[in-house]
Every structure is written in C-alpha cells, then in structure tokens.
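Undergrad: Following is a predicted model, sequence given first.
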Amino acid sequence: MKVGRWRYDGRVQEGFIRTEGVVAFPEDLTMSQVIAGGVAAAREACERTDPQLIPWHLVTLVAPLEPASIRDFVAFEEHVEGVSAAVDGRSQVVPEWYEAPTFYFTNPHTVLGTGELMSPPVTERLDFELELAAVVGGVEGSEGTSLTPDEAEDHIFGYTVMNDWSARDLQSREMRVRLGPCKGKDFGTTLGPWIVTADELNRRCGPDGRMGLRAEVYVNGELVGQDLTSHMGWTFPELVAYASRNSVVRPGDVLGSGTVGNGGCLAELWGRRGVTDPPPLVQGDTVTMWIEGVGEITNVVGAARPAPPIRSARSAASV
C-alpha cells in the first residue's frame, strides 16, 4: 500500500495512492491515526474506503506526514569516508562509528513535499543528501522504549524518500563547536512522494535484513550519485531499536538512513576529488531523487532567504 497527502479543491486531504490518482481515507480518518494504528489499521481502512478516485491532474502532492520528530542517522560507511575528506582533508572512518549508530535531531517544522520550492539560507555551499527514511507506527501494548531489533521491526509503518538539505559552509562552522549541525541543516527536509507500507518492502530484504533498493540522485537531469540501500551498516530495525534505547519512539517519528554512498551528496564528491566539482547548488537547480520501490521526489532551488544579523558572543574576559 501507499499512503500520502495532497492538496485538492483548496484543502489538504489524506488517503491512499493509486496508479490513476488518489482516494481519501474513509470517515475523516487522519494520517496520524492510520500511522498510529500500524499497517494492519491501514489495511483495514483500505477495505472500507469509498472507491471514489480523484485523478492526478486535479491534485498536488504535499509531504506525506507531519512528523512528530526527525532523527537522521549516518549509516553508510562510504559516505562517512568521503565526507571526512571534505571536512579535515583525509578520508577516514573513526572507530567510534562502528560501535553504534549515530544520529542527530532535525526540524520537523520545515518539511517540504515533492515539487515544493526549496528556499535555502544564505550559503555558498548548498548541498543535497539522498536518504531512505522509515516512519514509525504504533504497536498495541508497546511503549516504544528500549526495543530489541525484532520488536522494533513491528514499529516500522513504512518508508519514504528523504532529502536532508545541507548548507555545508554553515555546517562546517557549527561542527567546530563539537555539538552538532543546526542552522546548516534545519532549514529544510524533503519527504515524499508518499509512504510505502513496510509489508510492501519487507519482501525485498535479504538474509541479513537489509533492503537492496537502488537509489539515485540527479541534478538538472544529470545522474550525480547512485548506491544500494543494502550498503547500510545497520538495518532499519536496528536503527529504530537504537533510537528507542533508554528513550522512546512514537508513531509519526521519522528516522533517516543517512546519506547513501557513491555520490549521495556533493560534499562526498568534493572530499574524494579535492575540488568542489560538481559545484554547489544554486538558484534554479533541480534536484531529483529516486529510490526503487518507493518513489521519486523533485525540488527546485529558490532564492536564498535573508535573515537578521547575528550578534557575536561576549567573551568571558569582557564580562
């Protein structure tokens, strides 16, 4: 099954994605309620849905959900190796990366849908990041805390394509403070074009639990990067389990895989080549991402958004 959200007749509707168009959920059921009920609830809603279909030419897709939170992991070893060269001049994967998955939280309030204009901050190094993301659903009787990977698998409602937009010059300054990215990341994340329920993709998992889906990214129609999602260092159930460790995951949480390798972002290519080639994104560039079995998202880069000046800190010596 595929579920999503769209704009039709001046308002946002939610429901099922069909080949010929879209069908709204029955009885004013919401996306949040369907996700909280899990895949079984989605299947039951599908059976009760009025078959009245709205054709594609009458609707505009929006982000498939309003996330409760967004955790973004860094699960592809090749990406870590390439980007490290762009950051400190040498390719490496620190030993700590292998010990446990690492993630950061980003902004659930700046999510974009496919087709929406990306308005970046003022930056000289705008970049994309191609990712697969899992959407957490509800499991009756589970608090979603300190899950095992087997338990966590039941909490995955479905998957969507994710673009973790990045302003690399802002991110570079922030990372020197040794806390994590903030304004280099939180201005926009694209999710879409819809959510494919987990039961539809689980059959693509290999014996080790990884899904071997082909992932590709294009800039202005030119293929820039491609990889297989099976190259992740951890499976999605392992990522969900780690996110819940001494904490909690809730329906509507989104967990990104981190950027795929082999050109999943420009910074990786800059690090490997030693030059900013391909160049950073600029206004008017079109970025398209496709993941096998999931779908395709596209955004055009708009004009930069100016913001008020920043006051520098007062040093302790001056206080």
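TA: Perfect, I can see it now.

Undergrad: From now on I want contacts and neighbour counts done on CA atoms only, so please keep to that.
TA: OK.

Undergrad: which residue packs closest to Arg245, ignoring adjacent ones?
TA: In this structure, Arg245 finds its nearest non-sequential neighbour in Ser146, 4.1 Å apart by C-alpha to C-alpha, 6 or more residues apart in numbering.

Undergrad: looking at this, the one you found is in a strand?
TA: No. Using DSSP: H, G, I helix; E, B strand; the rest coil, the secondary structure at Ser146 is coil, not a strand.

Undergrad: Tell me if I'm right that it and Val248 touch.
TA: Yes. With contact defined as C-alpha atoms under 8 Å, Ser146 counts as touching Val248 (7.1 Å).

Undergrad: Comparing the two, which residue is more hemmed in?
TA: Ser146 (18 against 15; other C-alpha atoms under 10 Å).

Undergrad: what sits against the more buried one?
TA: Taking C-alpha atoms under 8 Å, 6 or more residues apart in numbering, we find Ser146 in contact with Ala241, Tyr242, Ser244, Arg245, Asn246, Ser247, Val248.

Undergrad: taking these one by one, which sit in helices?
TA: Taking DSSP state H, the ones among these that sit in helices are Ala241, Tyr242, Ser244.

Undergrad: count of residues packed around the first one?
TA: The criterion is other C-alpha under 10 Å. On that basis, Ala241 has 25 neighbouring residues.

Undergrad: measure it to Trp234 for me?
TA: In this view, Ala241 and Trp234 are 11 Å apart by C-alpha to C-alpha, to the nearest Å.

Undergrad: same question, the last one
TA: Using C-alpha to C-alpha, we find Ser244 at a distance of 15 Å from Trp234.

Undergrad: again, but for Thr276
TA: In this view, Thr276 and Trp234 are 30 Å apart by C-alpha to C-alpha.

Undergrad: And those two? Which one has more around it.
TA: Taking neighbours as other C-alpha under 10 Å, Thr276 and Trp234 compare with Trp234 leading, 19 against 16.

Undergrad: ok, the spatially closest residue to Asp127 that is not a sequence neighbour - contacts?
TA: Counting by C-alpha to C-alpha, 6+ apart, Ser166 is the residue found nearest to Asp127 once chain neighbours are left out, at 5.0 Å. By C-alpha under 8 Å, 6+ apart, the residues touching Ser166 are Leu126, Asp127, Phe128, Glu129, Gly184, Lys185.

Undergrad: want to compare, so here's the second one:
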Amino acid sequence: MRWTAYESPMDATPRIGVLDGDQIAECPSARRLLDLLDADGSRLVAAADEAMSVGRRWRLTDLTLEAPIPVPPSIRDFMAFEEHLKPILAARGATIDPAWYEIPAFYFTNPAAVMGPYTDVRAAPGAAQLDYELELAAVIGRPGRNLTPEQGQESIAGYLLMCDWSARDLQRKERPVGLGPAKGKDWATSFGPFFVTADELPVAPGARTPDVTLTAAVNGRPYSEGRLRDIHWTFGQMISYASRGTEVRPGDIIGSGTVGTGCIADLSARFSQEQYPWLKPGDRVRLDGGPLGAIDCRLLDADPVVPLG
C-alpha cells in the first residue's frame, strides 16, 4: 500500500488516502496515518480495504499532498552511509572515527519543522551555505524497548523519502560546542509524498535492506544518485540502538542519513565547490525515491535574524 495525506478539496480538512493508479481512495473513518499504526498492521489493512471499497475518489493531480505524518512523535536521523562520510572527512584531512563502526550515531531533529513534499522551504535565517540531504526513513509501527536488530526490522510499518535540509555554515559554527547540530538542522525537514508499507519494500533473502535507488537534481541538473543497499548500519540495527534503554513508539521516524553523493557537501568534497555551489533562494530541488515518490520544491528567502541582545 502507498498512503498519502492531503487537505480535502471539499472542506480543507486533513485527510488520508490510498494510491490506486492515478487516483487517491480516501479513508472515510480515519484522518491521520498515525492513528492506523499498530503492532501487526491490521488497522492499515482494514483502513485500506475500506478506502478502496467505499472511499471518495480524487485524481492525484487535483490534490495538494502533505507529509504523510505531519507531526511525528520523534525524528531520529542517523549517519549510516560510509560512502557519504569518507569524502567529506578526507577533504578535511580526517578519517572516520572508529566509534562510528561500533555504534550507529544519530541526533534528534525537530518534528515541528516537518514540511510536505511540494511545500517551498524558507531558508535558515542567517545562513548562506544551504544544502539538501537525500535520505530514506523508516516509520515505527510497533512499540518496543531494548529490541534486537531482528525485532527492530519487524517493527517497521513503512518507509518515506526524506530531505534533511542543512545550513552548513551554522552547523560548522555549532560543531565545536559539542552538542551536535541544532540551528544548522532544525529549520526544515521534508517528507513524502507516499508512505509505502514495509511489505511493498521487502528485504530480499541475503540482502540487508530494501533495494531503492535515490536521486537528486537542482534546477533540473542531475546531482546525486545513491542506493539504499550500500548502507553500513541496517534499519534493524539503528532501531535496536534507538530502543536501547528507552521505547520507540508508533510514528517515530528513523532517518537513514545521507546516501553517497547525496548532498552538496559530499559532492563538493569529491569534485569542487565551483561545480556544486551551495543552494540559494530561488533554486528548485527535486529528490526522487522511485516508489516513494518525489520531493520537489523551491528554496525561499529566509526570515530576518532576530538579534539576541
């Protein structure tokens, strides 16, 4: 199943529906995908059956799609691709810290900054080095604590395409403080347009993750291409670590981190800043996740910086 969220053209109320060809079949009995996530996926199946049999039908092109889970309980964004880290660190004369191979590191980002797939994104105030980050995210469907990697994989209800927008100059300024990214990251995260249930992106026998190709373009020029199968830490391992000593809950989002070549910081480290300049207001960014759909939006001018004193 591929679910999406939107405002009803009838009365502008939030609605959810299932993709059926070039139409969306609206779910009559639920308005939030978050309310359909449960331990065994039965609510999703029942709601999809209801939508397909009696739900109002809309043409996909007539709807303004929103993030499938507009305010998730939490968003943990990991850093799971060795192919992404190596060139960036090499450009600084550094190598990957051995701890990265021992634990799947993550940070918490801002659920209040979630954006829909086609919503234009206002740049971070005070930033000049703007960047996208091409990622895939898993959505927790089954709560759990101290999960094994196998249980972590089984807890996934589905997947989303994710763009972790970054302000590299703010991030660089914050880094020496040692608390991780804050204002360099919390101004926008785009998701969607489709929540693809885990059964549609299975892990093949002998594989470590679903095999999805992710691409990005800026102003129509191809920039990034990476494959989920190249990940170092699996989603099961990341969820296991996230659940260590605490609980993961339905609707929690687990970001993969950036795929290899999946951002301008990565590309400029491999090639040059002249070839891959930072984003600026007016630029159009398109990220494509195949069955997960595409994020396609423009950067807008930033709000003015409010002085602290």
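TA: Sure thing, it's come through. Keep in mind that this is a model prediction, so the values were computed, not measured.

Undergrad: For the two chains, what TM-score is obtained?
TA: The pair, once superposed, lands on a TM-score of 0.93 when counted by TM-score structural alignment, normalised by the length of structure 2; 303 aligned residues with a C-alpha RMSD of 1.6 Å.

Undergrad: Could you pull up the residues touching the nearest residue to Thr197 of structure 2 once chain neighbours are set aside?
TA: Nearest residue to Thr197 of structure 2, sequence neighbours excluded (C-alpha to C-alpha, 6+ apart): Gly158, at 4.0 Å. Residues counted as contacts of Gly158 of structure 2 (C-alpha under 8 Å, 6+ apart) are Ala138, Val139, Ile140, Gly141, Phe195, Val196, Thr197, Ala198, Asp199.

Undergrad: Translate the second one into the numbering of structure 1.
TA: The one in question is Val139 of structure 2. Mapped onto structure 1 by TM-score structural alignment, Val139 of structure 2 lines up with Val135.

Undergrad: Now that match. Nearest residue, chain neighbours left out?
TA: Counting by C-alpha to C-alpha, 6+ apart, Val254 is the residue found nearest to Val135 of structure 1 once chain neighbours are left out, at 4.7 Å.

Undergrad: Verify the contact between the one you found and Glu66 for me.
TA: No. Applying C-alpha under 8 Å as the test, Val254 of structure 1 and Glu66 come out as separate, 9.6 Å apart.

Undergrad: Point out the other helices and strands that the helix of greatest length in structure 1 packs with.
TA: Counting by DSSP H, the longest helix found in structure 1 is helix 31-48. Judged by 3 or more C-alpha pairs under 8 Å, 6 or more residues apart in numbering; DSSP states H and E, helix 31-48 of structure 1 is in contact with strand 11-17, strand 156-164.

Undergrad: chain center to the helix or strand following the first one, what's the gap?
TA: If I follow you right, that is strand 11-17 of structure 1. As assigned by DSSP states H and E, the chain's next helix or strand after strand 11-17 of structure 1 is strand 21-24. Put simply, strand 21-24 of structure 1 sits 24 Å off its chain's centre (C-alpha atoms, centre = their mean, to the nearest Å).

Undergrad: what does strand 21-24 of structure 1 correspond to over in structure 2?
TA: Strand 21-24 of structure 1 corresponds to residues 23-26 in structure 2, going by TM-score structural alignment.

Undergrad: on average, how far is that stretch from the matching bit in structure 1?
TA: Stretch 23-26 of structure 2, aligned to structure 1 and superposed, deviates on average by 1.6 Å (mean C-alpha distance after the TM-score superposition for structure 1).

Undergrad: now the helices for the stretch 151-300 of structure 2?
TA: In the stretch 151-300 of structure 2, the segments counted as helices under DSSP state H, counting those that start in this stretch are 168-174, 235-242, 264-270.

Undergrad: most packed of these?
TA: Highest mean neighbour count of these: helix 235-242, a mean of 24 (counted as mean count of other C-alpha atoms under 10 Å).

Undergrad: For that one, enumerate the helices and strands it packs against.
TA: Using 3+ C-alpha pairs under 8 Å, 6+ apart: helix 235-242 of structure 2 touches helix 149-154, strand 253-255.

Undergrad: possible to save these as a markdown table with mean neighbour count?
TA: Below are these laid out as a markdown table (neighbours: other C-alpha atoms under 10 Å):
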| stretch | mean neighbour count |
| --- | --- |
| helix 149-154 | 19 |
| strand 253-255 | 27 |
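
Undergrad: hmm, back to that, could you name the stretch from the helices of the stretch 151-300 of structure 2 that's closest to Asp35 of structure 2?
TA: Closest approach to Asp35 of structure 2 among the helices of the stretch 151-300 of structure 2 (C-alpha to C-alpha): helix 235-242, 20.8 Å.

Undergrad: Is it possible to get the helices and strands packed on helix 235-242 of structure 2 out as JSON lines so that each row also shows distance to Ala113 of structure 2?
TA: As requested, those are arranged in JSON lines below (distance: least, C-alpha to C-alpha, whole Å):
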{"stretch": "helix 149-154", "distance to Ala113 of structure 2": "26"}
{"stretch": "strand 253-255", "distance to Ala113 of structure 2": "14"}
